[in-house]
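1. okay, structure incoming, though there's no sequence with it:
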């Protein structure tokens, strides 16, 4: 967003911030003239917004990008602005002049107004683009299914403002001629068409192995004012969604790496610690009662400890209430509990059916070894077995293991006496990693509370 558009966007944001503060004061005080609103605070917040919003990409072009993500970026940027302004006022010893209720109203009203204004502008531009105005013509270079998918995506999102107008098929036998637009198999003719039609975008939808073709195309258009974008086909290589990151100043594509960004991991970590602390405080009487019952049920310790693997394969001690009589096993062998297992105590059977034996793992969450939601950790001996026979098994450990998970709320709990059961559990865990969101975590927590305390597979 440049020039006049950027100036108008900034002016609108200033008006919304000042207007939100005024509206909040009107709601808080009823009579605005009789109550003092700190103009310095509003001025600081406005200046910080103009300075920090570009850092969050608020004034960049969002053509073809997710509006849900834009709303999240605006919310985060505005909260950061308000937090910085508050710290500045605190350092100037002026926080005593600020009404907390007014501040809350202002933050909520302005944040909502900033989001609504962006979504309204985007919707209006979408209507204009669907009507055939404000378009950017796209020429696609590629082959096969990946290229066809990109062209279909362009056609399926007319409000994005992109229109596919030509294609250069580097492998004519793959069938791009059916795309319903001019398709060329000669680079010179393709380049002539791109220039004569005034195409603004050139998208290279090629596999990484086509380095020579990429260089030829870039060389051909090196003197043209056309945006050249590389959208590599890594579907056969990437385990998770392959995002582009900046690594020591160099762009890099994740093929097999942690599917959660550092920002997402930070949010997850914050939720885990707060939730675990609250759960331990709320459940303290229950924990003490269970501990007493376990101690009275049979000789032995109250807490069972076992070595498990955490994020990136780091080994930690997992905590559970002991549910079995104390027994010994051969070195390197861990026998899973089975239905009617004589090793399980009467109290232990109840704890396992209701999953109450897992409650001490909130201490693991609090110490940072586990997460509230994530793939369930298995005994290290089982890891060594299943990593060799179940595809994708070890990728479960790219994030912290959880007390509950997507596999568990979908029925994959208890004994894995067949490889198919473990394969199903792993497939659900990998689905969770590919589709993680805070909302999905909340859904899993709610499902665990609603139906997770009793399960026919838990014994």
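-> Structure's in. What do you need? The shown structure was predicted, so the numbers you read here are calculated from the model rather than taken from an experiment.
2. can we go C-alpha only for contacts and neighbour counts from here?
-> Fine.
3. element containing residue 137?
-> For residue 137, the element it lies in under DSSP states H and E is strand 136-142.
4. please identify the buried residues of that strand?
-> 136-142 (16 or more other Cα atoms under 10 Å).
5. now swap in stretch 400-414 and tell me
-> For stretch 400-414, burial by neighbour count (16+ other Cα under 10 Å) applies to 400-409, 412-414.
6. here's the one I want to compare it with:
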């Protein structure tokens, strides 16, 4: 059922990237960039624009309803016509503002410069409404005082909202929360025009950190268009583990297929957008084949698996459903905690370091299933059938996965786990005496999304002991299938099947 073979990479076979379980030290230059003001999580401009649309829609609609209630309804009662016209005009205003390009981050920063456009959009809606009312002879059906009051109030509220928004956006910009932290792969003559065009975009949110190139000869100088060469592709992979990188742009010709694929084999395991700059290539595609970063045409190679509104949807789903699960399962968790405490001396909960999103180390909670003096915090030795380290209660809760229930705290309170995703493996997990990343090429690609309590691999029977390379291979195949095909409906499907998968589990000890 795991119809994604490890190594497919959409046609590009993966390659070991040298990024083992532990972070490697960066060069002094990269370490300085990673530590000096490197922001954490960024905010999506797409989500920001969507929220602004919603706020402005509700603001305009609320203003119309408020004036209607205190003037029209108080004097003449309520009419269905008003309740049909108000949302129509409010929606039309949002469409007009969108058509004038007023829902970009650059527009949010400059409300004064775009003030006339905002006024024109709102005015255009009222002019169109008045024309419709006149030609359909409906002008006597609506209060002129209400229309004028709504127009003036709506315009004032839009102006005030945009001024407040500009302050918020400028603050987020100073904090680096809206920047797309970008690096260029490649150097020399091909990278020069790409960098100059990107740097010339004054209203853009690109923060270009520098270049990475495996070449060390004169074809790849140390500085291109004022931007420094920071290292090799291996350095870039490790750099992305230490700091946030949002976008990688390849400044290479399509004809350099071998070199391009070699680099992609190393970079595809990262949760970043990867683009190929197209304006340096002689081969021309149809216009719809390109996307644009400002005015620079690019070809999309890889996208973040879950981005923009998908992140919001998954986050809200995790919080709401996770909280419900925590409340419903709290009696079960209390009974398990009591059983663990009565069965053997020691703490009820056990924390273990595991791989999280983008290979970060996270601590996950579990009910203690081993004797205290035999606890294995690093999971250097997998639990096997009849393992003497496991307590009597531990055997039951491990078999039924009840020991994993405290990870709901990770989901609801710490947000370093999701309800559904690739299961977080211990940092030194092994299959047949080999680290997982030594057994499976492209293993770290499963860390492009947040790990989960359950996943596609678990409902397909690939849980428990991984004593052979084939077992971890199949598990990773399932994880990559999930990442490439994620939807909120897939999460619901996996959650619904998880209890049945636990009942028929055979290799969990």
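-> Thanks, I have it. Just so we're clear, the structure is a prediction, and the values are computed from it rather than from any experiment.
7. pull the distance from stretch 263-271 of the first structure to the chain's centre.
-> 10 Å (Cα atoms, centre = their mean, to the nearest Å).
8. can you check which part of the second structure that stretch sits on?
-> Under TM-score structural alignment, stretch 263-271 of the first structure corresponds to residues 309-317 of the second structure.
9. list of residues touching that stretch?
-> Residues outside stretch 309-317 of the second structure that contact it (Cα atoms under 8 Å, 6 or more residues apart in numbering): 46-47, 418, 488.
10. if we can go back for a sec, the strand holding residue 137 of the first structure - contacts with which helices or strands?
-> Judged by 3 or more Cα pairs under 8 Å, 6 or more residues apart in numbering; DSSP states H and E, strand 136-142 of the first structure is in contact with helix 144-156, strand 162-169, strand 201-205.
11. helix or strand right after the shortest one?
-> Of the helices and strands lying after strand 201-205 of the first structure in sequence (DSSP H and E), the nearest is helix 211-220.
12. excluding chain neighbours, give the residue nearest to residue 480 of the second structure in space.
-> residue 446 (6.0 Å; Cα to Cα, 6 or more residues apart in numbering).
13. who's in contact with the equivalent of residue 450 of the first structure over in the second structure?
-> Alignment note (TM-score structural alignment): residue 450 of the first structure maps to residue 500 of the second structure. The contact partners of residue 500 of the second structure, by Cα under 8 Å, 6+ apart, come to residue 459.
14. so is residue 500 of the second structure in a helix, a strand, or just coil?
-> The three-state label given to residue 500 of the second structure by DSSP: H, G, I helix; E, B strand; the rest coil is helix.
15. cool, residue 417 of the first structure as well?
-> Residue 417 of the first structure is classified as coil under three-state DSSP.
16. quick check: the match of stretch 263-271 of the first structure compared with the first structure, mean distance?
-> Stretch 309-317 of the second structure, aligned to the first structure and superposed, deviates on average by 1.7 Å (mean Cα distance after the TM-score superposition for the first structure).
17. what residues sit buried inside that stretch?
-> 314-315, 317.
18. isn't residue 299 of the second structure right next to residue 288, touching?
-> No - in this structure, residue 299 of the second structure is not within contact of residue 288 by Cα atoms under 8 Å, at 10.1 Å.
19. between these two, tell me which one has more neighbours.
-> Counted by other Cα atoms under 10 Å, residue 299 of the second structure and residue 288 do not tie: residue 299 has more neighbours, with 18 against 6.
20. which residue range of the second structure does stretch 110-120 of the first structure align onto?
-> The aligned range for stretch 110-120 of the first structure is empty, by TM-score structural alignment.
21. alright, I will stop here.
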